[in-house]
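Asker: Would you be able to build a 3D model of this:
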Amino acid sequence: MNIGLVLSGGMAKGAYQIGALKALQNYLPGNTIKYISCASVGVLNGYAYAADRLTLAEDIWRGICTNDNEKYTITRLLKLDKADSIAQALTKDSLVLENEFYTTLLDLKKKKLIYKNLQGTKTDILTDYLRASVAVPLYKRSIRAEGTDYHDGAAVDNIPVYPLLQHEPDYIICIYFDDISYKFESPDFDSKIIRITFPPKTRFKESVLFTKKSIDDMITEGYERSERILSRVFENGTRDIEKILSEAKKLSEAYESIPRLTGDVMVDNMNKLFKKLTKKSIEP
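Answerer: A predicted model of the protein is given here:
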């Protein structure tokens, strides 16, 4: 079976992914997913899943805030290099990845988005790539990996299905944070996508503020919502393609539908990003 997994970025909302991946692990352990493509915080969660370190990742998430009164904004966490510490903790004494594992990186100097395959990458280099994957432009400096400076590429492509286009997977589990049923790439490719979405509640606050309660609640909801979906999708097992794609179609019809072509998204978002990064001045 050629199975794919896509994890979007989402800052603090990445806690939903921990719950979702715990549910997915009940059906498909990380080593059974052949192709994984992630952005931003999804890279850390996806790596934990692929490397069988999901329990460690959950402990790290729950440990971000140690009591009910403690709060962190995403800005403060980035300044404290928490994301760097998480990347280092997850990759400590780890084996090389056997899955094709793509992280979404931005080379600002070349104005280029790169989907880097980390399959077989040695631990010390792997750590650098994971750190770069969460080096958010405007918040953090770039991270150097194998001689190139990279930032988090989620600002350009936050739902990185593109690397899986070349592999023709039997089906893809795609976890993202929106109430839109995107139509990805071609009709044939899109028909293979099982959408597990978490519609926004208080979108901005939920994305940038960490509290103990919010993290615990998101992990719980991530598990429960995903388990409800996956129990239907895999009712006849993980190899009944006809049943799986039938359920995938039902999920795709649950929300408003709009086309999402990676090339168009990249051009639009790259232009928006560089407008923010460009310094403006009026000279006499």
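Asker: Every contact and neighbour count from this point should use C-alpha atoms.
Answerer: Noted.
Asker: Contacts only, for Glu206.
Answerer: Listed by Cα atoms under 8 Å, 6 or more residues apart in numbering, the contact partners of Glu206 are 12-13.
Asker: this one next, for a side-by-side:
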Amino acid sequence: MKIGLVLSGGGIKGAYHLGVLQYLCHENKIEFDTIAGTSIGSIVGMLHEIGIEPKLVKDRFKNIKLNSLTVLWNSIGRAGLISSDTLKELILKGVLESEETDLMKFKDLNKDIYVTATDLISGKLKIFSKKTDPEFSVLHSTLASSSYPMVFSPVEANDTIYTDGGIMNNFPADIIRDKVDYSLGVFLSPLTISKKEQLKSSRGVASRVIQLQGASEDLKRLKLCNEIITSRDLVNFNSFEYDSEKIDALYEMGYNDAKSNTQLLKTLKQLQRYKRMEL
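Answerer: Predicted coordinates for the structure are as follows:
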């Protein structure tokens, strides 16, 4: 009996992931055997695997001093505006407070972790895992998965160039569908209804088309999970706006949404009992 967890991309909305994990895993001792994550979902999955309490991650994350990244959308012409090394330093010093994790490889992990990235050279989805990349740095894989175009520069490794995994697969439920008996998904990007004024420019129309294309693929993958935790209220948050109050609000929203689903907790605890019986 294997229980899987799927964590979508979504930038700052990843604080919602932390709230869910705080309630399910830290307070109720639910253990996931397999985790698949994209972008911020891969970072949260990595931090969960190495054992840092989600609430502590949230509090440390709030202390990272970054100006709102929203303005970066207005700059075009460079491969990236913030280097992946800067993102690495923010995670190492701001969240992990240790450089030991920089040396951790996939072969060192206890759980099966799957991290998605987009290979810009081949145009294909790259899936980092213990099986395919045992010697690869887990942290570097999450940096590749989180290198959002025109915000963070791509990551060069394995003789290719990687960028954000959400371009190809923002909700990697399909990656672990045949590897687990039950999967829970946490989804940060519910589809919004667009306003007419947002569609009066070519950029607005293009952005909406990309959003709809992604939503179609997300919907297919959402159906692969046994249960989904999400909230329509997530549409009220900007993925690139680093604001302490909003981080707290997202965290509390995730925590409360997980807590309110009493049947989910009962199901997960029952599945864990089945796992113990198999040992």
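Asker: Gly222 of the first structure sits in which helix or strand?
Answerer: Here Gly222 of the first structure sits within helix 212-233, counting by DSSP states H and E.
Asker: Report the buried residues of that helix.
Answerer: Using 16 or more other Cα atoms under 10 Å as the test for burial, helix 212-233 of the first structure gives 212, 214-216, 218-227, 229-230, 233.
Asker: Does anything pack onto the longest strand seen in the second structure? Which helices or strands?
Answerer: What stands out as the longest strand in the second structure, according to DSSP state E, is strand 112-119. Packing contacts for strand 112-119 of the second structure, counted by 3 or more Cα pairs under 8 Å, 6 or more residues apart in numbering; DSSP states H and E, involve strand 34-38, helix 40-49, strand 124-128, helix 138-145, strand 160-164.
Asker: Where in the first structure does that strand fall?
Answerer: Under TM-score structural alignment, the match for strand 112-119 of the second structure in the first structure covers residues 100-107.
Asker: Mean deviation, that stretch versus the second structure?
Answerer: Between stretch 100-107 of the first structure and its aligned stretch in the second structure, the superposed structures give an average distance of 0.7 Å (mean Cα distance after the TM-score superposition for the first structure).
Asker: Setting aside sequence neighbours, what's the nearest residue to the aligned partner of Asp248 of the second structure in the first structure?
Answerer: By TM-score structural alignment, Asp248 of the second structure lines up with Asp216 in the first structure. Taking Cα to Cα, 6 or more residues apart in numbering as the measure, Asp216 of the first structure lies nearest to Arg62, with 6.7 Å between them; neighbours along the chain are not counted.
Asker: residues in contact with that neighbour?
Answerer: Contact criterion Cα under 8 Å, 6+ apart gives 212, 215-216 as the residues in contact with Arg62 of the first structure.
Asker: just Leu21 of the second structure next, same as before
Answerer: Leu21 of the second structure sits next to 54, 255 when contact means Cα under 8 Å, 6+ apart.
Asker: any idea how far Glu217 of the second structure is from it?
Answerer: 25 Å (Cα to Cα, to the nearest Å).
Asker: circling back to that earlier point, just the contacts of Arg62 of the first structure now: which is nearest Ala155 of the first structure?
Answerer: Out of these, the one with the shortest distance to Ala155 of the first structure is Ile215. That distance is 22.9 Å, counting by Cα to Cα.
Asker: Let me know whether the closest one touches Gly63 as I believe.
Answerer: No - at 9.5 Å, Ile215 of the first structure does not count as touching Gly63 under the criterion of Cα atoms under 8 Å.
Asker: which one among the contacts of Arg62 of the first structure gets closest to Phe101 of the first structure?
Answerer: Comparing the contacts of Arg62 of the first structure against Phe101 of the first structure with Cα to Cα places Ile215 closest, at 25.9 Å.
Asker: Give me the distance between Asp124 of the first structure and Val96 of the first structure.
Answerer: Here Asp124 of the first structure is placed at a distance of 10 Å from Val96 of the first structure (Cα to Cα).
Asker: Could you tell me how many residues sit around the residue mapped onto Ile125 of the first structure from the second structure?
Answerer: For Ile125 of the first structure, the aligned residue in the second structure is Ser137 (criterion: TM-score structural alignment). Taking other Cα atoms under 10 Å as the criterion, the count of residues near Ser137 of the second structure is 19.
Asker: List the contacts of the match of strand 112-119 of the second structure.
Answerer: In this structure, residues lying in contact with stretch 100-107 of the first structure by Cα under 8 Å, 6+ apart are 34-40, 43, 112-119, 129-130, 132-133, 148-154, 156-157, 160, 163.
Asker: Nearest to the spatial middle of the first structure, which residue is it?
Answerer: With distances taken as Cα atoms, centre = their mean, the residue of the first structure nearest its centroid is Gly42 (2.5 Å).
Asker: quick one: whatever residue of the first structure lines up with Ser146 of the second structure from Met11 of the first structure, how far?
Answerer: When the structures are aligned by TM-score structural alignment, the residue of the first structure matched to Ser146 of the second structure is Val134. When distances are taken as Cα to Cα, Val134 of the first structure and Met11 of the first structure turn out to be 9 Å apart.
Asker: re earlier: just the helices and strands packed on strand 112-119 of the second structure: most buried one?
Answerer: Scoring those by mean neighbour count under mean count of other Cα atoms under 10 Å gives strand 34-38 as the most buried, with a mean of 29.
Asker: Quick one: average offset of that strand versus the first structure, please.
Answerer: Once superposed with the first structure, the aligned residues differ from strand 34-38 of the second structure by a mean of 0.7 Å; criterion: mean Cα distance after the TM-score superposition for the first structure.
Asker: contacts for that strand?
Answerer: Applying Cα under 8 Å, 6+ apart, the set of residues contacting strand 34-38 of the second structure is 2-9, 42-45, 111-117, 145-146, 164-166, 169-173, 175-176, 180.
Asker: My read is that Leu188 of the second structure contacts Gly10, right?
Answerer: Yes - because the distance of 5.6 Å satisfies Cα under 8 Å, Leu188 of the second structure is recorded as touching Gly10.
Asker: Those two: who's more crowded?
Answerer: The residue with more neighbours, out of Leu188 of the second structure and Gly10, is Leu188; 29 against 25, by other Cα under 10 Å.
Asker: so what sits against both of Val134 and Met11 of the first structure?
Answerer: 40-41.
Asker: With neighbour numbers in mind, choose between the two.
Answerer: Neighbours of Val134 of the first structure and Met11, each counted by other Cα under 10 Å, are more numerous for Val134; the result is 30 against 19.
Asker: ok, the more buried one touching Val41?
Answerer: Yes - proximity of Val134 of the first structure to Val41 meets the contact threshold set by Cα under 8 Å, at 6.2 Å.
Asker: one step back: who touches both of Ile215 and Gly63 of the first structure?
Answerer: With contacts taken as Cα under 8 Å, 6+ apart, Ile215 of the first structure and Gly63 have no neighbour in common.
Asker: Much appreciated, bye for now.
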